[in-house]
Each structure stands twice: as C-alpha cells, then as structure tokens.
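# this one's structure only:
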C-alpha cells in the first residue's frame, strides 16, 4: 500500500472513530451522494486531489498537502435541528483530529478547514441538512508515486 493510500485510509478511519453511530462511506464505488441517509447521520469521505508537491532534492522528498473533502448529512432530531446535529458531528471530527494531529505518525500535521453552513435538501418526507469541510493532511514520500 502506498503512503497516499495509507493516509487516505487513516483519514476515513478517523472519521469513523469520531462518528461511531453514523454511516461513513466513500473512497469506494459508493462515492455518489446518497439519496437517503440513516437516522443517525452520515459522512462521506472523498479522496480529493493530492495536487503538486513541493520537492526537496537532498535527500529526494516529496511534500504533499492533500485535502480530503468530507460531507456530513443529518436530519432534524426531536430536540435539535439538523444544523445543530451537523455542528456537533463536525466538532467530534475536530476533537479526533486534535487528539492525533500526526495521524499515527503518517503525517507531519493534520488539520481541518471551516465547514460550510448546513444546506437543506428536501428529499422525501424529511429534510436532510448537508455541510462540508476538508481534512488537510501534510505528509512526505520518498517518491512521487509513493
């Protein structure tokens, strides 16, 4: 497994740990936005684009700053709006990032971008609120293919 794949898998696992009751999908064949979500919310982790690395020549090292797009979905709950549920879900991911900003040694730093405001999507009987943000992983490889 390449370092790129290891980091991507670790980011998805981080989101699963942060949101243990939500369905977490993505980076598989199921990357399309779903038409329905479970009652306990959903997260989609996308692979994003690694972009162009910075390169050190001695020793050859490629420095990547890859943003993994994260989409969160939630429904209204009896005591909270879907936007409040989304904010809590995003904060839980932030807490998980803060607890291990090195992603188990795979990254030199892990951070997140600010989330968008939850937009409401009227699908079926109950509205679904969506927000998105990015998890930014900074890491290095010894090969551009690594």
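Yep, that arrived. None of the values given here were measured: they were computed from a predicted structure.
# every contact and neighbour count from this point should use C-alpha atoms.
OK.
# could you look up the SS state of residue 56?
strand (DSSP: H, G, I helix; E, B strand; the rest coil).
# in this structure it contacts residue 62, no?
Yes. Residue 56 is within contact range of residue 62, at 6.6 Å (criterion: CA atoms under 8 Å).
# more neighbours: those two, which one.
The residue with more neighbours, out of residue 56 and residue 62, is residue 62; 19 against 11, by other CA atoms under 10 Å.
# A further structure is provided below for comparison with the first:
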C-alpha cells in the first residue's frame, strides 16, 4: 500500500495524542485551554518535491506545524515541559513506524498572549519537517 500524506499526518497526530496535553488536528483554538496544555496539529505544506525517475519517486520535505498552548500561573515551566515532551516523542521514533525517512522538529518561538480576566497564554508554532517519498504526488 502506498504511503500517503494523510497516513503520515495521522501517525504524527497519534504520537502527539500519547502526551498528557490534549492533541487536536486542524481544529480552532477552543475557549478553554486544558490544564496539561493543548496541541493542535496543522497539516502544513508538502512543498515542491524532488523527483527521481527509476523508479519514479517524489521526495518531500513536508512542513507540518504544531501549535502548542499552555495557560496558568506557572506557564513558562509548563511550556518548557510540553515542548520537551514533544521533542522526546518525535526523537523516540523519527520514522513514525517506517512511514517517513526522517522527522525533525524545529525550535519554537514562544509568545505570551494576554487574555482578559484570566491567566495569559503562552503559545508557539513548532514546525515539524516530515521527510518522505511516494510514487504519486496526489497520494
């Protein structure tokens, strides 16, 4: 069975779902951030592939994004713990069970977002580069 982008993104979401934070995929930011934090996986862009011809293969460096959000008094420590757990989860299996050639997260750029009437949010987009090959660019 050919490997598809959807299969790879589903596998990445499944890995993120093992973390204590709530992991969503393609959802809008909810009104309340769970105590353990929130992760939203965005499909991102597959980009333009490199092509080899014998056999025909399309080699992608797909850039997905994880939005990581924490809230509360100790949000700096919570954010650090959350991002470290994302890194550890990705490092534990950089091929997503053989679906990818390599998976690598890039450093986040955290920002504090004030919320009226409650504790501020600390959030960042964490780019994740998925290196994979497929025989069909529409797969």
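Perfect, thanks for sending it. The structure presented is a predicted model; accordingly, all values stated were derived computationally and were not measured.
# which residue in the second structure aligns with residue 37 of the first structure?
Using TM-score structural alignment as the criterion, the counterpart of residue 37 of the first structure in the second structure is residue 33.
# for the longest helix belonging to the first structure, which positions count as buried?
Once the first structure is assigned using DSSP state H, the helix that runs over the most residues is helix 82-99. If you call a residue buried by 16 or more other CA atoms under 10 Å, then helix 82-99 of the first structure has these buried ones: 82-87, 89-90, 92-94, 96-97.
# mean deviation of that helix from the second structure?
In this overlay with the second structure, the average offset of helix 82-99 of the first structure from its partner residues is 0.9 Å by mean CA distance after the TM-score superposition for the first structure.
# okay, that helix sits on what stretch of the second structure?
In the comparison with the second structure, helix 82-99 of the first structure aligns to the range 75-92 (TM-score structural alignment).
# how about the helices in the second structure?
If you assign secondary structure with DSSP H, the helices in the second structure sit at 5-16, 75-92.
# now the buried residues of helix 82-99 of the first structure in TSV, with distance to residue 31 of the first structure?
What follows is the buried residues of helix 82-99 of the first structure, written out as TSV (distance: CA to CA, whole Å):
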residue	distance to residue 31 of the first structure
82	22
83	23
84	25
85	22
86	20
87	23
89	20
90	20
92	22
93	20
94	23
96	23
97	23
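# burial count for residue 5 of the first structure?
Per other CA under 10 Å, the neighbour tally for residue 5 of the first structure reads 12.
# and stretch 37-54 of the first structure, how far apart are its ends?
Terminal residues of stretch 37-54 of the first structure lie 39 Å apart, using CA to CA, to the nearest Å.
# cool, and stretch 50-61 of the second structure?
Using CA to CA, the end-to-end distance of stretch 50-61 of the second structure comes to 9 Å.
# run through who's touching that stretch.
Judged by CA atoms under 8 Å, 6 or more residues apart in numbering, the contacts made with stretch 50-61 of the second structure from elsewhere in the structure are 46-49, 129-137.
# for those residues, which single residue is the most surrounded?
Neighbours here are counted as other CA under 10 Å. On that basis the top member of the contacts of stretch 50-61 of the second structure is residue 130, with 26 neighbours.
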